[in-house]
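Student: Starting from these lines, generate the structure:
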Amino acid sequence: MPHNIAILGASGYTGAELVRLIATHPTFRIKALSGDRKAGQPMSSVYPHLRHMDLPDLVRIEDIDFAGIDLAFCALPHATSQAVIAKLPSDLKVVDLSADFRLRDAKAYAAWYGKPHSAPSLQKESVYGLTEFYRDQIKSARLVAGTGCNAATGQFALRPLIEAGVIDFDDIIMDLKAASSGAGRSLKEHLLSSEMSENVKAYSVGGTHRHLGEFDQEFSAIAGHDIRVQLTPHLIPATRGIVMTCYLKGDPEIAFQTLSKAYVNEPFIQVLPMGEMPQMKDVRASNFCHIGVAGDRIAGRVTVIATLDNLTKGSSGQAIQNANLMLGEDETTGLMAAPVYP
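Tutor: The predicted structure follows:
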């Protein structure tokens, strides 16, 4: 049975990625695309790589008729989604790709994002969109909050280990390498080619990265008490992809067995053989996450590395995985394409 889909914010990277993925989805039909700054333009003029698709032109959100729309993906900037979603029909299913509904606590949202939440009732209603761990809640949800791409990568590496209690919760160090598309499509000086090329730059050092709010929320809920991780993110000269390296205290073999058991039936999470390390290129443009585990010459230390594509598994692919569940489809539908290589 076909499902009619609207994509709000289709002119951004995650919006375009949604369109690309839905192109091969057997039951999703794109009925409306919004892009306020590009309103009136065909999608092919904004993204020529989508020229082969028969797509509606971009319009303003207020010009969309939501009658007959089964689900809307909201790929709008942070702090914009909450106001837009509050005005959508109350029976419309929504998957939000922004940060607006990821944090359940209004005070935590205000602390991390610098302003009060404008739709606190929706914030309480939303379900966190890490599909592998919130599958049952997502199936019956009206509003799903997509995870941060960096937060998803780190959680895939660590959630099973925290739940099993096999690592030292007080000594978790995370080193993030992130490609430039995670910062969006708007013009930013530090993302110019001449600034990025041949350069690696740390940012949000000292515990200021906003995705730490998601780690605080999720890891603390699993453990039953506060967990605070140390995270240092780096911007690397790549277009898409994330590598998260986690330095932990624990037994490497136990960590490996714990992760392997946790993900044995998960179609998109693959734990590599012990000692084999993942690389970004192996998951490029796919909905897969690869995880590697290795011991260290120092006894009692373990390194866990996870990698995924920030635009796919970290955002738009995970959003479609959630939408599949919300609309009664198998969650893998339209998402099993192999990564692009080289």
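
Student: Only C-alpha atoms from now on, for both contacts and neighbour counts.
Tutor: OK.

Student: Contact partners for Val166?
Tutor: Residues in contact with Val166 (C-alpha atoms under 8 Å, 6 or more residues apart in numbering) are Gly250, Asp251, Ile254, Ala255.

Student: Which of these fall in helices?
Tutor: Ile254, Ala255 (DSSP state H).

Student: Which one of the contacts of Val166 sits in the busiest neighbourhood?
Tutor: Across those, neighbour numbers were computed from other C-alpha atoms under 10 Å; Ala255 holds the maximum, 27 neighbours.

Student: if I look at it, how far off is Ile162?
Tutor: 10 Å (C-alpha to C-alpha, to the nearest Å).

Student: tell me the contacts of Cys2?
Tutor: In this structure residue 2 is Pro, not Cys. Here Pro2 is in contact with Pro26, Thr27, Phe28, Arg29 (C-alpha under 8 Å, 6+ apart).

Student: And for Ala6?
Tutor: Ala6 touches Ile30, Lys31, Ala32, Leu33, Ile69, Leu71, Ala72, Phe73, counting by C-alpha under 8 Å, 6+ apart.

Student: quick one, what contacts His290?
Tutor: Residues near His290 by C-alpha under 8 Å, 6+ apart: Ile269, Gln270, Val271, Leu272, Pro278, Val283, Ala306, Thr307, Leu308.

Student: this one next, for a side-by-side:
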Amino acid sequence: MKKVGIIGSTGYVGVELVRLLLNHPEVKLEAISSQSFKNQSIDSVYMNLKGITSLVCEDEDSVINKSDVIFTALPHGLSEKIALKTLEQNKLVIDLGADFRITDENIYEEWYGKKFDVADIHDFATYGLPEINKDTIKTSKIIANPGCYATSIELGLLPLVASNLISTKDIICDSKSGATGAGRGLSLSTHFTECNESLSAYKIDGHRHIGEIEEVLTSQSRDTVEICFTPHLLPINRGILSTIYTKLNNNEDLEIIHSVYKIYYENCPFVKVLDLGESANIKNIKYSNYCHISIHKDFRKDRLIIISCLDNMIKGAAGQAIQNMNIALGFEETAGLNLIPPAF
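Tutor: A predicted model of the protein is given here:
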């Protein structure tokens, strides 16, 4: 049984990792850390864990030394030096921050305002979207877990750009996320009275996930992919719904496009392409590692509309990280992730 540790265990993503890993059949949660709650037990921070685990938040080096696999659930800019330590010990690190998501240092600097701190180790990193990188994930020592918005948009568009079915310069992505996407830290925009009974756009002039999304989609396309992306805050706890508007190159029949999606994802256990006429809905993926995709066409024009839904805390973060661990360690890909969404 592999020992796993979490650096940054008391944020929303970190505690979701705790919850999921405690139920994983192949691993033991050995150690956790937290800057904000050092030397405190996790069940004193999150009462839902009372009587289940009383792991105490240690320092980062202790987590690395005790664990075979290390998850880093930290803000960007903090994981590279940790990854260097794990490489030196020949251990696997799965980073849920943004440090390794973008391979081009110039693109990273454009969106994050800084260069790589430890540039050499990026050669050992793999972008952890299992639906396209499963083979390289199997041999990687650094896995970059994709962003939540990026996962929903990339999964929604990959079959189209790979098959050259759409214009790569005319893509509009309208995404809406629950408040957990903003993290556990306090901000005015996520106060109850600010977001309840409301819907607001943010980072309208350019969200950081754009660089990640465009780089990944371009790597799977014949042409450079450019998107217009606007995120919105929904007054719900969790979930992302991305509505993606694209222009077809040859006005193909919807049935043909639907078959392209079904074939593309036929060996991907967590991506479900809905039947024509059905529409992806946050309610149907909540608390699960599934991504639901529905395909629609504006019959007045040569426009294709894709709706992609996932739980930002699971397939958009902790669940996908565990999926990556399963692949890297040779476990069943679905191990610990057979979570059925509730009906209501």
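
Student: Would you pull the TM-score for this pair?
Tutor: The TM-score (TM-score structural alignment, normalised by the length of structure 1) is 0.96; 339 aligned residues with a C-alpha RMSD of 1.3 Å.

Student: if we can go back for a sec, with neighbour count, distance to Gln41 of structure 1 and secondary structure added, can I get the contacts of Pro2 of structure 1 in a markdown table?
Tutor: Output for those, formatted as a markdown table (neighbours: other C-alpha atoms under 10 Å; distance: C-alpha to C-alpha, whole Å; DSSP: H, G, I helix; E, B strand; the rest coil):
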| residue | neighbour count | distance to Gln41 of structure 1 | secondary structure |
| --- | --- | --- | --- |
| Pro26 | 12 | 26 | coil |
| Thr27 | 16 | 26 | coil |
| Phe28 | 23 | 22 | strand |
| Arg29 | 18 | 20 | strand |
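
Student: just the residues you listed now: which is nearest Gly148 of structure 1?
Tutor: When the contacts of Pro2 of structure 1 are ranked by distance to Gly148 of structure 1 (C-alpha to C-alpha), Phe28 comes first, at 24.0 Å.

Student: To which residue of structure 2 is the closest one aligned?
Tutor: Using TM-score structural alignment, the equivalent of Phe28 of structure 1 in structure 2 is Val27.

Student: go on, Asn310 of structure 1?
Tutor: Per TM-score structural alignment, Asn310 of structure 1 is aligned with Asn312.

Student: how many other residues sit next to that match?
Tutor: Asn312 of structure 2, neighbours per other C-alpha under 10 Å, totals 32.

Student: which SSE is it in?
Tutor: Here Asn312 of structure 2, judged by DSSP states H and E, is contained in no helix and no strand.

Student: could you list every residue that touches it?
Tutor: Cys148, Tyr149, Ser177, Gly178, Thr180, Gly181, Arg238, Gly239, Ile240.

Student: ditto for Val302 of structure 1
Tutor: Val302 of structure 1 neighbours (C-alpha under 8 Å, 6+ apart): Tyr247, Leu248, Lys249, Gly250, Asp251, Pro252, Ala255, Val293, Ala294, Gly295, Asp296.

Student: The fourth one against Asp168, yeah?
Tutor: Yes. Contact between Gly250 of structure 1 and Asp168 holds when scored by C-alpha atoms under 8 Å: they sit 6.6 Å apart.

Student: Show me the subset of the contacts of Val302 of structure 1 that structure 2 keeps too.
Tutor: Retained in structure 2 (both residues aligned by TM-score structural alignment, their matches' C-alpha atoms under 8 Å) from these: Tyr247, Leu248, Lys249, Gly250, Val293, Ala294, Gly295, Asp296.
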